[in-house]
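>>> need a 3D model of the sequence below.
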Amino acid sequence: MPRFAANLSMLFTEVDFMDRFAAAADAGFSGVEYLFPYDFAAEEIKARLDANKLEQVLFNLPAGDWGKGERGIACHPDRAEEFRAGVDQAIAYAKVLGNSQINCLSGIRPQGYDCANIEQTLVDNLKYAAGKLEKAGIKLVMEMINTRDIPGFYLNNTKQALAIRDKVGSSNLYLQYDIYHMQIMEGDLARTVENNLAVINHVQLADNPGRHEPGSGEINYRFLFEHLDRIGYQGWIGCEYKPATTTAAGLGWLAPFHKSIHNAI
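Down below sits the predicted model:
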C-alpha cells in the first residue's frame, strides 16, 4: 500500500512549525511535506528530520508573496526571472533535505495578458525547471487546484495539465494529483488516476466537503486506497487536510491501515 506523509502546513498546527516534525513522528508518520521551507535554514530542518527519523517527501517552488494572496508565479509573464531564481533556491534546499521531488504551483491567472502568453510562460518556466531539476536528480511535479478554493487558479484539471505537459516535452515533469481538488473539478477519480498512473508521481488527500480528514465527507477513501494498491501506485500520499477538530483526534481514519501499509503509519 502507499505511504502516508504528514503535511505540516495543515497538520499539527497547534504547535510551532519546527515542533511539528516531532509531533508527526510521534503520531507514526515516516514522511513529511509542507508548503515551503524557505523561512528556515535548510540545516535546521534537516536536523529535525534526522532526529525524528523522517523522510522529506515534498515542498513547493517559491510561489510569490503567499501572505498577500499569491499562489504561484509560474504563469506570470513578468515574473520569469524571479521564477528561475526560485528554482535555484529550491534545488539548494532539496540537496540538504534529501527530497527527490518538488512541486510547482502555476499561480492565479494574471490580468493584462492574453491566454496564449500566459500558457507559453507556464510552458517555458516548466521546461526550465524540469531541466534544472533533472540535472540535480529531482523530479518536478505540477499541481491542479480547484477554482472554488482559489478562484482563477490557472492549472485546474487533469486534461489541461496533460496538454501542458505535452507542450513542455520533458520526461522529468509529472503530475501531483490532489484527490480533494480533483473531486471538485472533475470527479471520476479512480479511472483518472489509473489512466494516468505513469505520469502521477505524488498524491494528496482531503475529504469533500470541508477539506477535512478521510471519512468526513463523500469520498470513498477505503476504495481509493485499495485501488491505488491494486493499480501499483508506489508513491507517497500527502495528508493535506484541515482536521475537523484537532490533528490527534482526526487520525482515527488511519487505524485500519496500521498493519496493512508497509513502511507507513
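>>> from here on, contacts and neighbour counts on C-alpha atoms
Fine.
>>> helices or strands up against the lengthiest helix in the chain?
As assigned by DSSP state H, the longest helix anywhere in the chain is helix 115-135. The contact analysis (3 or more CA pairs under 8 Å, 6 or more residues apart in numbering; DSSP states H and E) places helix 115-135 against helix 80-97, strand 139-143, helix 158-168.
>>> just those: most buried one?
Among the helices and strands packed on helix 115-135, strand 139-143 has the highest mean neighbour count (mean count of other CA atoms under 10 Å), at a mean of 24.
>>> neighbouring contacts of that one?
100-106, 129-130, 133, 155-156, 161, 172-178, 201-202 (CA atoms under 8 Å, 6 or more residues apart in numbering).
>>> now swap in stretch 80-99 and tell me
Here stretch 80-99 makes contact (CA under 8 Å, 6+ apart) with 37, 42-43, 45-46, 55-58, 60-62, 73-74, 100, 102, 121, 125, 128-129, 132-133, 136, 138.
>>> in PyMOL, how would I select just the buried ones from those?
Here is the PyMOL selection string for the buried members of these, based on 16 or more other CA atoms under 10 Å:
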select buried, resi 37+42+45+46+55+56+57+58+60+61+62+73+74+100+102+121+125+128+129+132+133+138
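>>> in strands, which of the contacts of strand 139-143 fall?
Q101, I102, N103, C104, L173, Y174, L175, Q176, Y177, D178, N201, H202 (DSSP state E).
>>> my read: R79 touches I73, true?
Yes. Counting by CA atoms under 8 Å, I73 is a contact partner of R79 at 6.4 Å.
>>> please generate a structure for the following sequence too, so the two can be compared:
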Amino acid sequence: MKNHRNPRRTFLKNAALGSALATFTSGVSLANTRTEKPIRQHFNLNYAPHFGMFKNHAGNDLVDQINFMAEQGFPALEDNGLMKRSPEDQKRIGAALEKHGMTMGVFVIDPGFNWEVALTTGKETYKEAFVKECEKAVEVAKIVNAKWMTVVPGYFERNLPMDQQTANIIDAYRMGAEVFEPHGLTMVMEPLSDNPHLYLRHSNQAYMICKAVDSPAVKILYDIYHMQRNEGNLIPNMELCWEEIAYIQIGDNPGRKEPGTGEINYQNVFKWIDHKGFKGICGMEHGNASPGKEGEQALIDAYHKADAFK
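Coordinates of the predicted model:
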C-alpha cells in the first residue's frame, strides 16, 4: 500500500523547519556579532574616565582609548592636561568625542602658579597671567566642544588677613568670568586636600566666592575624594552648596581609587546625585586599584555596581 503524502502538509512542515533554522542561524550570527564588538552598556550618571585608565585594553593611542571608553558605555572624557597637548592631538580628541557623541569634561587652567602663593596676594602680575590663560582656554574649549575648566587659586598668603585673601580671589575670578561669559563657558573652582598650604579647602568657601562673583561662569567643582578628607558629611554639605555645584569628581578614600575600595558609600551618594536631577559630568579623577587588564575590568565592574541604585 502506497503512502500518499499530503502536499499541503509537507509544504507547511518544510516552511516551519526553514523558519526555525533561520531563527537559529540568525541567533548564531547575532551572538558572533556581540562577541566581536561588545555591547555598549549605559550608566545612570555621566561618568568620565581619563586617559591612561584603560591603556592595557586600548593601548597608548588617545583615540583608541576614547573608542574603548565609548564601547564600555562611558559618555564623557576628562583630560586635565588638555591645554598642554599639541593642536593636532586636541583636534583628534575633539573629533573622536564627536564621533561617539561623548562630552568633554574638565581640563585644567594652569597659569603656572597653581601651587604657589598667587591669586591670594592680589598682585596684578598674577591676575594678568590668570586672565591670559583663561583666554587661551576659550580657544582650546572650541576645539573639543568643552564647557568646564578647573581652576585652583593657589596657596595662602600668610601676611594678609583671610578676608583680604578672599577678596583678592573674588577680584581675579570676576576678571576670568568676563572672559568666559560671552562664550557660555564655566570655570569650576576645586577645593583640595593635598596639603595644608592650599587656600581653598572647603565647599562653603567655594560657595561664598561663587555668590560674591555672581556669574554663571564661576561655579564649584565638588571633588568627593577631597571633600571626604577635608570635611566629610558629604550629602548634607553638597545639599548646602548644591545650587553652585556644576561639576563633580570621584575617588574613594583612603587611596583615591575607584568606588568600593574605600570608606565612601558611593552607591548611596550616586543615588542622591541622581535624585537631585544632576545631568552634568562625574569625572573619574582617581587611579586604578589593581594593575593590568584585570584591574581595568574591576574598575568598570565597580562603576556598574555603584551605579546600580534604585
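>>> returning to what we had before: could you redo the helices and strands packed on helix 115-135 of the first structure as TSV and give each row distance to L8 of the first structure?
Output for these, formatted as TSV (distance: least, CA to CA, whole Å):
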stretch	distance to L8 of the first structure
helix 80-97	15
strand 139-143	18
helix 158-168	26
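>>> of the ones you listed, which is nearest A190 of the first structure?
Closest of these to A190 of the first structure is helix 158-168, at 12.7 Å (criterion: CA to CA).
>>> which part of the second structure matches that closest one?
The counterpart of helix 158-168 of the first structure in the second structure, using TM-score structural alignment, spans residues 203-213.
>>> still on that earlier bit, quick one, which of the helices and strands packed on helix 115-135 of the first structure gets closest to W236 of the first structure.
Nearest to W236 of the first structure, of all those, is strand 139-143, at 12.9 Å by CA to CA.
>>> that closest one vs the second structure, mean deviation?
Taking mean CA distance after the TM-score superposition for the first structure, the mean distance separating strand 139-143 of the first structure from the aligned residues in the second structure is 1.4 Å.
>>> quick check: angle from that strand to helix 158-168?
Here strand 139-143 of the first structure runs at an angle of 140 degrees relative to helix 158-168 (axes from the mean of the first three to the mean of the last three CA atoms, to 10 degrees).
>>> which bit of the second structure covers strand 139-143 of the first structure?
Going by TM-score structural alignment, strand 139-143 of the first structure lines up with residues 186-190 of the second structure.
>>> where along the stretch 201-310 of the second structure do the strands fall?
Taking DSSP state E, counting those that start in this stretch as the test, the strands found in the stretch 201-310 of the second structure are 218-223, 245-249, 281-283.
>>> you'd agree N237 of the second structure is up against S203?
Yes. Look at N237 of the second structure against S203 with CA under 8 Å: they come within range, at 7.4 Å.
>>> ok, longest helix in the second structure?
helix 7-36.
>>> residue range for that one in the first structure?
Helix 7-36 of the second structure maps onto no residues of the first structure, going by TM-score structural alignment.
>>> counting contacts, what elements does that helix pack onto?
Looks like helix 7-36 of the second structure contacts no helix or strand (3+ CA pairs under 8 Å, 6+ apart).
>>> off-centre distance for that helix?
Relative to its chain's centre, helix 7-36 of the second structure lies at 45 Å (CA atoms, centre = their mean, to the nearest Å).
>>> do the same with stretch 127-138 of the second structure
Centre to centre, stretch against its chain (CA atoms, centre = their mean), the figure for stretch 127-138 of the second structure is 23 Å.
>>> likewise stretch 80-87 of the second structure?
16 Å.
>>> what's the answer for stretch 101-119 of the first structure, then?
17 Å.
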